[in-house]
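*Asks:* please find the sequence and the predicted model below.
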Amino acid sequence: MSEGFGAKVPADVERPDRVLAGLTARQVAILAATAATVYGQWWVIGRVVPLIVFAVLAGPLVVAGIALAVGRRDGVAVFDLARAALAFRMRARRLHTRPPGTGPAAPGWARERAHYSRYPCGRTGQLRLPPHAITDTPHHPAPLACLDLGTSGVAVIAAASTVNFSMRTDTEQYALIGCFARLLHAQTGPVQILIRTHQIDLRPALAELADSLGRLPHPTLRAAATAHHRWLSELATDTTLLTHQVLLVLREPTHLHTTQPGFTGAVGSGRRVAAVTRLAQRLDDARRTLAGAEITLTPLSPEQAHAVLATCADPTRDPTHGWTHSWEHTP
């Protein structure tokens, strides 16, 4: 691509607005609270203790307030780091997929070791994954999986093909960038582009090849196909084959304040149906837009979405074995 093409993007696109003296509203609130606390301490004890003693007592509070307000580490505000550390400390450390009391109990030696361990494991809790159910989208020509995210809305997943960008001419590269820009500008809701690495399952290809061996007309062709089948079998056994997959995830919030999962509930069912309809329209618009860049967008069926979520949660698990005890799969 020619050197004349370029665009300036801010380093922090989510930086909040400055409201006073180059400070954000949160920074002003922290500094104001710190100043009010120090003034309150001076009003209470400032008249009965020497000034140097009050400075020693109030100094750590002032330093902590300034650090929380304007301090940054590795590009992240100290306030955000402190909030994340506090949230991590308060939440459960060990999560399980079964409700308490429904699964098999741990062996006695394990419970005894955990009780007398020098390093306590912390609180335990139930693992609650975002998808509550995977359903088929009605009134859609192709099978389309719709993920019920509860109060976070609904989402659909589509697999996108790839194109070679570096081997295109400048004009073609401009066209590809323009197509991608139109896709981003056309989005009316949250969107995620996920590039993941997963293992290749050669068993379907091997089964199809083995089934076609007897139908080949010439012995030489059958021998070549048999040798190729043997080579693929050895490759699948001795080597871990990896590939990349590009997924486009579209989400539509429902602004529904309910904890009941699924699409069949009476509360908010109309909003969910409307959100699913908007998702299907957004997916069709994205498919038509990416077609101009020679990118094929294929919506995932409920079975395919179930396998993708299972392998994302446990990459070492065989996706053909399904996934249970994590979310409900509604066919």
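*Replies:* That came through, no problem. Numbers count the residues shown, from 1 in each chain.

*Asks:* C-alpha from now on. contacts and neighbour counts both.
*Replies:* OK.

*Asks:* buried residues in stretch 165-177, which are they?
*Replies:* 173, 176 (16 or more other Cα atoms under 10 Å).

*Asks:* how far out from the middle of the chain is that stretch?
*Replies:* How far stretch 165-177 lies from its chain's middle: 29 Å, per Cα atoms, centre = their mean, to the nearest Å.

*Asks:* what do you get for stretch 155-162?
*Replies:* Mean-position distance between stretch 155-162 and its chain equals 14 Å (Cα atoms, centre = their mean).

*Asks:* list the buried residues for that stretch?
*Replies:* 155-160.

*Asks:* residues contacting it, please?
*Replies:* 144-149, 245-252, 276, 279, 295-300, 305 (Cα atoms under 8 Å, 6 or more residues apart in numbering).

*Asks:* for comparison:
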Amino acid sequence: MSDQDEGLTAKIPADVEQPDKILYGLTARQVAILAVTGLVATWGYMALGDRLPFPLVAALLLPVVGGGAVLALARHDGMSLDRYLLAALVHLRSPKERVSAPEGVQPPPVWCRVRGRLPDPLRLPVRAVREDGVLELADGGTAAIVRAGTVAFGLRTAAEQAALVAAFGRWLNSLEAPAQILVRARPVDLSSIVAQVNEAAPRLADPALEQAARDHAAYLAELEASQELLTREVLVVLRDAAYEQRPATWGRSRKVLRDAGAAVVVRRAEEAVRALGVLGVSARLLDATACAEVLASSLAPADIRPPEMAGPGDVITARGGGS
């Protein structure tokens, strides 16, 4: 086919894990909700039909039928209404205040009266970040993060787009463990770039170049102050799922299992980097420092980045002024 011809396309739903339709385009959960609603309406009609007038019975049962239909068929933000209401109920009943307490929150003494609920311990999914950048998860598994770039897909020809989709599909089909692709928008901080340009401007050979550099720094500062700048970040999280099949009765220690899982996810991350490189996507496996920054920015996107962490062999010193 020529470059001007449109390549073969196939529609793929955004939710690849959506449940199967079993009856008239309805899922098993929707059919169950409608069946229960019908049984309740039938029981109500049989119980009240001989005692009350039909218009009054219909007025009593119509909200039940309408509520069941809305609960089964309506959607909110792409989520079925029953799941949305269940998630809202879980959110309302879950504690809103959590503190870092690995040993658990101790109850107050008997003589102390506490108003409200005590905060619950904060349970993060990541237990630790290894030196090689592998994340040790709280459930015993391991994961690795790959930061990937993007490609100008819309500027490619139809044949190039079809080749990119085919290559990306081959990589997805080669995955034998869970993988998560996260695309997020992050605010851009240009203050460090502005400071670097202003610092380097006096060292330029020509005064005109120095003035141009300062004007460019002023433009960047004005742009940051007047606009909300965002950058797109693509993260590929690969994890080791083999720990789920490892019995707890094995004689091997947890450290040995974590080391084996870390080696597996590192190998899979390197394979992902090579596969994405074939697509023209620049990708790299994040080290420990970059992983810590990603986790910190995920928990608090609006805060500044944490300071650089000391390595295992670095000497930590503190210098304070005397009084």
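*Replies:* Happy to help now that I have it. Because the structure is a prediction, the values reported are computed rather than measured.

*Asks:* if we can go back for a sec, for the buried residues of stretch 155-162 of structure 1, which one is nearest Ala207 of structure 1?
*Replies:* Ala159 (24.1 Å; Cα to Cα).

*Asks:* state whether that closest one is indeed within a strand.
*Replies:* Yes. Under DSSP: H, G, I helix; E, B strand; the rest coil, Ala159 of structure 1 falls within a strand.

*Asks:* show me what it aligns to in structure 2.
*Replies:* Mapped onto structure 2 by TM-score structural alignment, Ala159 of structure 1 lines up with Arg147.

*Asks:* can you check His255 of structure 1 too?
*Replies:* Checking TM-score structural alignment: His255 of structure 1 goes with Glu244.

*Asks:* next, find the distance separating that match from Ala128 of structure 2.
*Replies:* Per Cα to Cα, to the nearest Å, Glu244 of structure 2 is found 19 Å from Ala128 of structure 2.

*Asks:* please check the contacts of stretch 155-162 of structure 1 and keep the buried ones.
*Replies:* So, by 16+ other Cα under 10 Å, the buried ones in these are 144-149, 246-252, 276, 279, 295-300, 305.

*Asks:* Thr296 of structure 1 pairs with which position in structure 2?
*Replies:* So Thr296 of structure 1 corresponds to Ser282, using TM-score structural alignment.

*Asks:* these two touch, right, its match and Ala275?
*Replies:* No. Using Cα atoms under 8 Å, Ser282 of structure 2 is not in contact with Ala275, being 10.2 Å away.

*Asks:* now the common contact residues for these two.
*Replies:* By Cα under 8 Å, 6+ apart, Ser282 of structure 2 and Ala275 have no common neighbours.

*Asks:* what's the closest non-adjacent residue to the spatially most central residue of structure 2?
*Replies:* In structure 2, the residue lying closest to the centroid (Cα atoms, centre = their mean) is Leu182, at 5.6 Å. Excluding its sequence neighbours, the residue lying closest to Leu182 of structure 2 (Cα to Cα, 6 or more residues apart in numbering) is Leu235, at 5.1 Å.

*Asks:* who has more neighbours out of Glu244 and Ala128 of structure 2?
*Replies:* Ala128 (16 against 11; other Cα atoms under 10 Å).

*Asks:* what strand or helix carries the more buried one?
*Replies:* Using DSSP states H and E, Ala128 of structure 2 sits in strand 126-129.

*Asks:* helices and strands around that strand, which ones?
*Replies:* Counting contacts by 3 or more Cα pairs under 8 Å, 6 or more residues apart in numbering; DSSP states H and E, strand 126-129 of structure 2 is packed against strand 135-137, helix 288-299.
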